[in-house]
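Novice: what's the 3D shape of this:
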Amino acid sequence: MVLVPETQFWQFGKWVEVVVDDQLLLDETGKTLKYGRSTDENEFWMPLLEKAFAKLNGSYEAIIRGFARNAFVDLTGGIGETIWLPNCPPKNLCKRAQKALDRNSLMAASITGKRGKRPDGLYNHHAYSITKIHKMTVGVKEMEFVRLRNPHGKNEWTGDWRDDDETNWSKVDPKEKEKMQVKKEDGKPEDGEFWMSLDDFRKVFHLLHICHLDANAPREKDAPFRWHSNSFQGRWKSASGLNNPDAFWTNPQFYVSLSEESEILISLIQKSRKDLLWIDFDVYKYLDNPDQRKRLLSSLKVEKKVTSWLKEKNKVEDRTESLKLTRGDYLIIPMNRASEEGDFLLRIFTEKKHLFRKLEIK
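Specialist: Next up is the predicted model:
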């Protein structure tokens, strides 16, 4: 038995080291690894990484289910964002996905519903990587396409624009097809990678998971974009929940100043994964006078928000939102629904430089 050098995972603002040995579980045959494995029988980094991740979370069973977004964050320390695709307009979706790829963000998509294989060759509750967005003219119509990959390396989409869809691909210029790297050949096995039209993608998939990498994450040398990031560890007091409007102003308050218009990602993570609270945050225009801020927060009709939360939201580990804010000063209020104590991590990524600090509440 050999100990494997430390593997690090991001947990609530810190990198945690995990040490494992090189003993790996085999299936019933005693010849094949039971869980993750590479197509190269001599490559073991992936099952060793999986073992370390299982140790961090308590067992292999604990990492069987979950969202790709959370795994991305644990592996990279980035900010995870999930988009409900049925509510995302096509033009906005194409633009956001392309921008994410240009910024070296990690992306995956998944389908809700009963677990198992679908008639179209895809699986519900399975993460498919998104590796490229492409626009081209087909006939007289400009179309957008999404390239996805099943990490299992097989079981591809069997609908329109599948690798061997000669009817549709015959309409595409051979040079364009070569540029898109459509590589299905007779007698060759599937590689798990396939193209779909954006329209089909939106009809089939329900969730788009994006992990925005912070300034310190490894990236390609020719990727000039880097987020400006900040974070703060905080704690809710027992009286500041939304069900106690008179004490809402006692919630932690954070000041953000933007010198120019900027895209901003705000992520709120609660630090207990067992006893989850209903959490959220609001963004307001900043008032410099503490008494004015108190009057503003005390006058909010937060009782209505409690009702809407119960109807529209579930208890989750984190909330993330992408905003476009103009130049100015802003106030971020992280909150929970009940008057319960709890620890949280608030993070912001901004496209442009910013100032960020926690305000004293008196």
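
Novice: C-alpha only now, for contacts and for neighbours.
Specialist: OK.

Novice: relative to its centroid, which residue of this protein is most remote?
Specialist: Largest separation from the mean C-alpha position in the chain: Asp291, at 37.7 Å (C-alpha atoms, centre = their mean).

Novice: Can you tell me the element it falls in?
Specialist: helix 290-299 (DSSP states H and E).

Novice: So for that helix, what gets flagged as buried?
Specialist: By neighbour count on 16 or more other C-alpha atoms under 10 Å, the buried set for helix 290-299 is Arg293, Lys294, Leu297, Ser298.

Novice: Next SSE downstream of that helix?
Specialist: Sequence-wise, the next helix or strand downstream of helix 290-299 (DSSP H and E) is helix 302-312.

Novice: Give me the helices and strands touching the longest strand seen in the chain, please.
Specialist: Using DSSP state E, we find that the single longest strand of the chain is strand 128-138. Packing partners of strand 128-138 (3 or more C-alpha pairs under 8 Å, 6 or more residues apart in numbering; DSSP states H and E): helix 90-102, strand 106-110, strand 141-149.

Novice: Following up with a second sequence; could you model it the same way so I can compare the two?
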Amino acid sequence: MIWLEMTAEKDGLFEDPNFKADDSALFSDYTTPLSRLTGKVTWLRPKQICKSPCLFPDDFTEAYPKQGILGDCWLLCACNMLLKSRYLLDQVMPPGQCVWGKRGYTGQFWFQFWRNGHWTKVQIDDRLPCINNTLCFSRCHSPMAFWVALLEKAYAKLHGSYERLWAGQVCEAVVDLSGGVAERWSLKKSVNTPGGKSLFPELSEEMRKQSYISCCVHEAPMGASEQGQFHALNVMEWKDVKTSAGAQVQLLQIRNPWGRRCWEGAWTERGSGWTLLDPSCSADLLGHTKEGEFWVDEMEFRQKFDEVTVGYPISEDHCLQSIYTGSLLTHTQQIGGSWVKGHSAGGCRNNSSYSSNPKFWLKVREGGEVLMSLLQHGPWSSLYNSQKRKSVGNTPQHPYYQAIALHVWKVPSEVDCMVISGTVCPVTSCVPHAHSQEISVQCRLPPAGYVILPSTYQPDCSAEYTLTIAQKIPRKAISCQERLGQAVQETSHVCVMGL
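Specialist: Coordinates of the predicted model:
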């Protein structure tokens, strides 16, 4: 973990010298609409904004994020995941921090984010950007709750500025706030949904309740064109209801981080869809609809939304839970690696150098569900420029993510791992290469030996990554060895080893 010391001012309240309360914290390159705020923002502590600030309101439904003038709906949608899991919330925002009005309060808070394969600690002061004495970026629905605004500031510090949060992917924020795995499915291309099938049958009713689900539109929602061409929203609830005629309808409750119901359709507050249901059912569903929430049916959902992000639930034992089977993947192993130019950066299967990519020997002794994820390490933000910057070989980390993929082959023995050819079809893979922070492959593997090969699309692209393998097997039955060239001891259900 990286620890940055704070400096105390004479009034006893901390002011962070590494993320100053000025334009340097707001802007990186002045290329987004945020640049219009130059010189207009004041920085206030919560006690200067309201009389009795708190982290969380007594009514937890008032703790949901509400988007300000910063385009970080993708982050706020992931923040809703923390409100579903006390375990994850305590992981990201450790409990016991001294707050306003309490003895020992110093104006300092700290958060943890999953970055490059480990939890990274970020400390901040509680001076927040305001216009006219009101928070100008994200806030809670309760004006007295400040957990969202503080988390957003810590995440901005991690990235180098608030401006760098203007656009992003929900799946990346989900990983950063959970240390887990998220999958992204297209609703327009059936091949991108699991197994090429309809999205909804893939998620059981139980998993719909436990999984974190977000949906995105690539064009502005109806009635909200001023917000641009990308917006992320949360799927809060699923309801199977019957019409008065006996037909079954699946309804999804959507939360808009703008905090308003910018939507038109059959299931809006005065929509025609409610007339199809029993009046008591309609009144019940509408009565549980909060500010910024609305309902859509499955057909409308598929027509209006472009993609879905699903985050794997994580147990208090930090075990991933499969979104396909509901099983706890009780054994997880993480292995760090790198692609090095001229040595182990062979590129995609179209290149003759493909077999020079890193290889991992996987021994499955008891068949079952296996989840593999490849997390590529991003560049450190300007926050850490004072620290020693990591490099791969002699090449500094690339400032953008590479297009990456995972392929898995069945092989007779460990020796055969060294002669993998790009012309032989793998048993499973993630296709195609994607410019993503993380990609994953979920499959069922029978007992056998396999080789896992992570690759970038272009050859000679240096980068670091973390490979994660998770399976439902007893922890006691696992022993893994990572030393290069050492024979794998077949005393476990699954053994993973770098070659």
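
Novice: can you give me the helices for the stretch 251-400 of structure 2?
Specialist: Along the stretch 251-400 of structure 2, counting by DSSP state H, counting those that start in this stretch, helices occupy 279-287, 298-304.

Novice: How far does the shortest one sit from its chain's centre?
Specialist: The reference is to helix 298-304 of structure 2. Remark: helix 298-304 of structure 2 is offset 24 Å from the chain centroid, using C-alpha atoms, centre = their mean, to the nearest Å.

Novice: which residues in structure 1 does that helix match up with?
Specialist: Aligning helix 298-304 of structure 2 against structure 1 (TM-score structural alignment) gives residues 198-204.

Novice: Tally up the residues packed near Leu165 of structure 2, please.
Specialist: By other C-alpha atoms under 10 Å, the residues close to Leu165 of structure 2 number 19.

Novice: That one matches what in structure 1?
Specialist: With TM-score structural alignment as the criterion, Leu165 of structure 2 pairs with Ile63.

Novice: Quickly note the distance from that match to Ser257 of structure 1.
Specialist: 39 Å (C-alpha to C-alpha, to the nearest Å).

Novice: just Gly192 of structure 1 next, same as before
Specialist: Applying C-alpha to C-alpha, the value for Gly192 of structure 1 to Ser257 of structure 1 is 45 Å.

Novice: again, but for Phe9 of structure 1
Specialist: Relative to Ser257 of structure 1, Phe9 of structure 1 is positioned 31 Å away (C-alpha to C-alpha).

Novice: Compare the two (neighbour count), which wins?
Specialist: Phe9 (20 against 16).

Novice: Map Gln442 of structure 2 onto structure 1.
Specialist: Under TM-score structural alignment, Gln442 of structure 2 pairs with Ser322 in structure 1.

Novice: Pull the number of nearby residues for its match.
Specialist: 14.

Novice: most tightly surrounded among the helices of the stretch 251-400 of structure 2?
Specialist: Most buried of the helices of the stretch 251-400 of structure 2, by mean neighbour count (mean count of other C-alpha atoms under 10 Å): helix 298-304, with a mean of 14.

Novice: Check which helices and strands that one sits against.
Specialist: The contact analysis (3+ C-alpha pairs under 8 Å, 6+ apart) places helix 298-304 of structure 2 against strand 248-255.

Novice: Read off where the strand it packs on ends up in structure 1.
Specialist: Counting by TM-score structural alignment, strand 248-255 of structure 2 corresponds to 142-149 in structure 1.

Novice: got the contact list for the matching stretch?
Specialist: For stretch 142-149 of structure 1, contacts defined as C-alpha atoms under 8 Å, 6 or more residues apart in numbering pick out 94, 128-137, 156, 192-198, 201.

Novice: Can you show me the strands along the stretch 201-350 of structure 1?
Specialist: 207-212, 228-236, 254-258, 262-270, 279-285, 318-325, 328-336, 342-350 (DSSP state E, counting those that start in this stretch).

Novice: Next, the angle from the third one to strand 279-285.
Specialist: To tie it back to what came earlier, the one meant is strand 254-258 of structure 1. Interaxial angle, strand 254-258 of structure 1 versus strand 279-285 (axes from the mean of the first three to the mean of the last three C-alpha atoms, to 10 degrees): 50 degrees.

Novice: mean shift of strand 254-258 of structure 1 relative to structure 2?
Specialist: If you overlay the two and look at strand 254-258 of structure 1, the average distance to its match in structure 2 is 3.5 Å (mean C-alpha distance after the TM-score superposition for structure 1).

Novice: name the element the residue positioned nearest the centre of structure 2 belongs to?
Specialist: Geometric centre of structure 2, nearest residue: Val174, 1.7 Å, by C-alpha atoms, centre = their mean. In this structure, Val174 of structure 2 sits in helix 170-178 according to DSSP H and E.

Novice: try Glu50 of structure 1
Specialist: With DSSP H and E as the criterion, Glu50 of structure 1 is inside helix 45-57.

Novice: Mind giving me the packing neighbours of that helix?
Specialist: By 3+ C-alpha pairs under 8 Å, 6+ apart, helix 45-57 of structure 1 packs against strand 3-11, strand 14-21.
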